[in-house]
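Enquirer: Coordinates for the following, if possible.
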Amino acid sequence: MDLRQLRQFVAVAEERSFRRAAERLHVSQPPLSVAVQRLEAEVGATLLDRTRHHVRLTVAGEAFLREARRTLAHAQLSVEIAQRAAAGKLGTLRLSFVPSAALGVVPQLLRAFREGYPDVKLVLTGDTTAHQMAALLSGATDVGIVVPPLHDARDFRVQPYCEQELMLAVPDTHPLAQQQRVQLRDLASESFVGFPFKEGPGFESVVMAACQACGFIPHFVEVAAQMQTILALVGGGIGIALVPQAMQAVQTEHVNYLQVRRRHVPVKYQLGLAFRPSNNNPALAAFVSMAHRLRRR
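Expert: Modelled structure (predicted):
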């Protein structure tokens, strides 16, 4: 017994006529009659009461019709679910991101993705770029929002997504605290709080390159793996820090933010989408495509 036989039976039962059912199915009448007879033989019961003038359902036929309709509807639903899953509209997407991206970039991406893919379950994790790459390599994450460049990205594809500006965080008692803007070259003698290079090599590379371009190497007196901890150290008067502009949304006591310029140009870093090309999760392809459509707006 297969779905084709069920469709043939349902057509005859609904049309109450082999001729009309044959027309509906675009087949000739004799093969249709034979197919229904074979179905009855498989079921072991007479499903249709046939005379010259009518075709009526038997009691067994009424019961079989209900279940046949249900089976066909479920089969169609299964096809639709499979098609939606293949198009990335169902399933699970595991997304990780550097914590500063949670303050602007991630909510924007999530809103856009939810609009087009409301039935995809999202599993979110905030982590450093280094930890994200390890999770991508192990298959624990599908896509990460990271800070390139990455030193060993042979197994990954990293696609640029957007640029973010750096700000200077200073203690509110610092001589610069009341200024709105500072030139990076004027910070050469300052004590810095930084991010561990092994946790975020891309971010720290941007910081080091910007400082070196201004003629100095920053003097780091403390490092911390979380931006909020860095801000707490700044608020405690330990030093100053170059942090993502988005961190201004985090209200940290005793911390003021200043625009920082290198030759009057903002200091920026890049966020990218990192994933493994071998990952065949359709929701991943849908997310990456959506992200780049959003970027082009």
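Enquirer: rest of the way, CA atoms for contacts and neighbours
Expert: Fine.
Enquirer: got a list of what the residue nearest to Phe203 when sequence neighbours are not counted touches?
Expert: Nearest residue to Phe203, sequence neighbours excluded (Cα to Cα, 6 or more residues apart in numbering): Val147, at 5.9 Å. Val147 makes contacts with 98, 129, 200, 202-203, 269-272, as judged by Cα atoms under 8 Å, 6 or more residues apart in numbering.
Enquirer: Please tell me which one of these counts the most neighbours.
Expert: Thr129 (26 neighbours; other Cα atoms under 10 Å).
Enquirer: Might one say that that one is in contact with His151?
Expert: No - here Thr129 lies out of contact with His151, judged by Cα atoms under 8 Å, at a distance of 11.3 Å.
Enquirer: So for these two, which residues contact both of them?
Expert: With Cα under 8 Å, 6+ apart as the test, Thr129 and His151 both reach Pro201.
Enquirer: okay but Arg227 is in contact with Val243, surely?
Expert: To be clear, residue 227 is Met; Arg isn't right here. Yes - Met227 lies in contact with Val243 (Cα under 8 Å); the separation is 7.4 Å.
Enquirer: So if I had to pick from the two, which one is more boxed in?
Expert: Counted by other Cα under 10 Å, Met227 and Val243 do not tie: Val243 has more neighbours, with 24 against 20.
Enquirer: how about the contacts of Val147 in CSV, adding secondary structure?
Expert: Converted to CSV, the contacts of Val147 look like this (DSSP: H, G, I helix; E, B strand; the rest coil):
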residue, secondary structure
Val98, coil
Thr129, helix
Gly200, coil
Gly202, helix
Phe203, helix
Tyr269, strand
Gln270, strand
Leu271, strand
Gly272, strand
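Enquirer: Second input sequence below; structure requested for side-by-side comparison:
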Amino acid sequence: MTSVFYGFATKHPDVPFTLEEVEEMELMRGLEAKKYDFVIGGRHMLNEDTRLISPSTKDELMVIIPDTHPLAQNASISLQELASEKKILMNPYTAIYYQLCMQIFQQANISPNLLRTARVESILNTVSIGEGISLLPLNSLPIFRHDNIVAKPLNPAVSLAVVMARNKREKTSKKLCLLNFLRTLSKKKKTSSLRRLIFLLRLEVFSY
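Expert: Sure, this is the predicted structure:
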């Protein structure tokens, strides 16, 4: 999306535009405080005051284990198979930790056997030396490539929707300008995901 936003800023230099990357809780506080006009994040972290704009992409929660682990050859891994494993998860302030991982452990009636929490790069290093296993979004992994680990889908799978959203109470011309830009861009693209995007953007524009 960075190249898309750069294209918007280049085409519309009269519209003030800043792109920031922050942790999830700060992202939501910024939206509520009107610091941000739009946010991109997991659907699970949005509340009733946000208006969904598009299902930008999909992600999936994966089991991260050493490549020497007995389960490393499995096509998928269940939570029950991981019950006794020491786990290092993302930090508690992330939605992945408190709205996904802990929730699915609770639903499966499994104690998470938590070793500690950490950032993704530290988690991958810990898993690579065999100190524990983890659960991480698939799309996070290419950013932090690491040897000696494998990623396996959960069984049953846990999918994550990554979306763009705005505050329902905020209606401004610069928001409409960005939405129209994205709509025009999606018309030029022929991928199925962008065709879904244009449909939802039309709904969003007409809601103003």
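Enquirer: conserved subset of the contacts of Val147 of the first structure in the second structure?
Expert: Contacts conserved in the second structure for these, using both residues aligned by TM-score structural alignment, their matches' Cα atoms under 8 Å: 269-272.
Enquirer: Nearest to Phe113 of the first structure, out of these: which one, please.
Expert: Phe113 of the first structure lies nearest to Gly272 out of those, by Cα to Cα, at 17.0 Å.
Enquirer: And that closest one? What does it align with in the second structure?
Expert: In the second structure, Gly272 of the first structure lines up with Val163, judged by TM-score structural alignment.
Enquirer: ok, back up a step: Gln248 of the first structure versus the residue nearest to Phe203 of the first structure, what's the distance?
Expert: Val147 of the first structure sits 19 Å away from Gln248 of the first structure, going by Cα to Cα, to the nearest Å.
Enquirer: Next: Arg4 of the first structure.
Expert: From Arg4 of the first structure across to Gln248 of the first structure, the span is 63 Å (Cα to Cα).
Enquirer: between those two, who's got more neighbours?
Expert: Neighbours of Arg4 of the first structure and Gln248, each counted by other Cα under 10 Å, are more numerous for Gln248; the result is 18 against 11.
Enquirer: got a list of what the more buried one touches?
Expert: Listed by Cα under 8 Å, 6+ apart, the contact partners of Gln248 of the first structure are Tyr257.
Enquirer: Next: Gln180 of the first structure.
Expert: 257-259.
Enquirer: Secondary structure added to those, as CSV?
Expert: Listed next are those as CSV, based on three-state DSSP:
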residue, secondary structure
Tyr257, strand
Leu258, strand
Gln259, strand
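Enquirer: And the helices in the first structure, which stretches?
Expert: Ranges of helices within the first structure are 3-15, 18-25, 29-43, 59-86, 105-116, 129-138, 201-213, 227-235, 282-296, based on DSSP state H.
Enquirer: Find the residue closest to the aligned residue in the first structure for Cys101 of the second structure in space, skipping its chain neighbours.
Expert: By TM-score structural alignment, Cys101 of the second structure lines up with Val207 in the first structure. Take Val207 of the first structure and drop its neighbours on the chain: the residue closest to it by Cα to Cα, 6+ apart is Leu242, 7.4 Å away.
Enquirer: Tell me how many other residues crowd that neighbour.
Expert: For Leu242 of the first structure, the tally of surrounding residues (other Cα under 10 Å) stands at 25.
Enquirer: Report the contact partners of the counterpart of it in the second structure.
Expert: Using TM-score structural alignment, the equivalent of Leu242 of the first structure in the second structure is Leu135. Taking Cα under 8 Å, 6+ apart, we find Leu135 of the second structure in contact with 61-64, 89, 101.
Enquirer: Just the buried ones among those residues, please.
Expert: Among these, those buried by neighbour count (16 or more other Cα atoms under 10 Å) are 61-64, 89, 101.
Enquirer: If we only consider those, which is nearest to Lys187 of the second structure?
Expert: Closest approach between those and Lys187 of the second structure, by Cα to Cα: Leu61, at 31.1 Å.
Enquirer: Touching, the closest one and Lys152? I think so.
Expert: No - the pair Leu61 of the second structure / Lys152 is not scored as a contact, 9.0 Å apart, by Cα under 8 Å.
Enquirer: what number of residues lie near Ala134 of the first structure?
Expert: Residues near Ala134 of the first structure, counting by other Cα under 10 Å: 12.
Enquirer: do the one 4 residues further on as well
Expert: Around Ser138 of the first structure there are 10 other residues, counting by other Cα under 10 Å.
Enquirer: measure the aligned partner of it in the second structure to Leu52 of the second structure for me?
Expert: Alignment note (TM-score structural alignment): Ser138 of the first structure maps to Ala33 of the second structure. Applying Cα to Cα, the value for Ala33 of the second structure to Leu52 of the second structure is 18 Å.
Enquirer: Please apply the same query to Ala151 of the second structure.
Expert: Look at Ala151 of the second structure and Leu52 of the second structure: by Cα to Cα, they are 30 Å apart.
Enquirer: Kindly report the same for Glu85 of the second structure.
Expert: The gap separating Glu85 of the second structure from Leu52 of the second structure is 37 Å, by Cα to Cα.
Enquirer: From Gly132 of the second structure, how far out is the spatially most central residue of the second structure?
Expert: With distances taken as Cα atoms, centre = their mean, the residue of the second structure nearest its centroid is Gly42 (4.3 Å). Taking Cα to Cα as the measure, Gly42 of the second structure falls 26 Å from Gly132 of the second structure.
Enquirer: which of Glu85 and Leu52 of the second structure has more neighbours?
Expert: Comparing Glu85 of the second structure with Leu52 by neighbour count (other Cα under 10 Å), the higher total belongs to Leu52, at 21 against 17.
Enquirer: For the more buried one, list the residues it contacts.
Expert: By Cα under 8 Å, 6+ apart, Leu52 of the second structure lies in contact with 163-166.
Enquirer: and if you look at Tyr161 of the first structure?
Expert: Under the criterion of Cα under 8 Å, 6+ apart, the contact list for Tyr161 of the first structure reads 270-273, 291-292, 295.
Enquirer: Arg261 of the first structure now?
Expert: With Cα under 8 Å, 6+ apart, Arg261 of the first structure has these contacts: 181-184, 267.
Enquirer: out of those, which is most surrounded?
Expert: Leu184 (24 neighbours).
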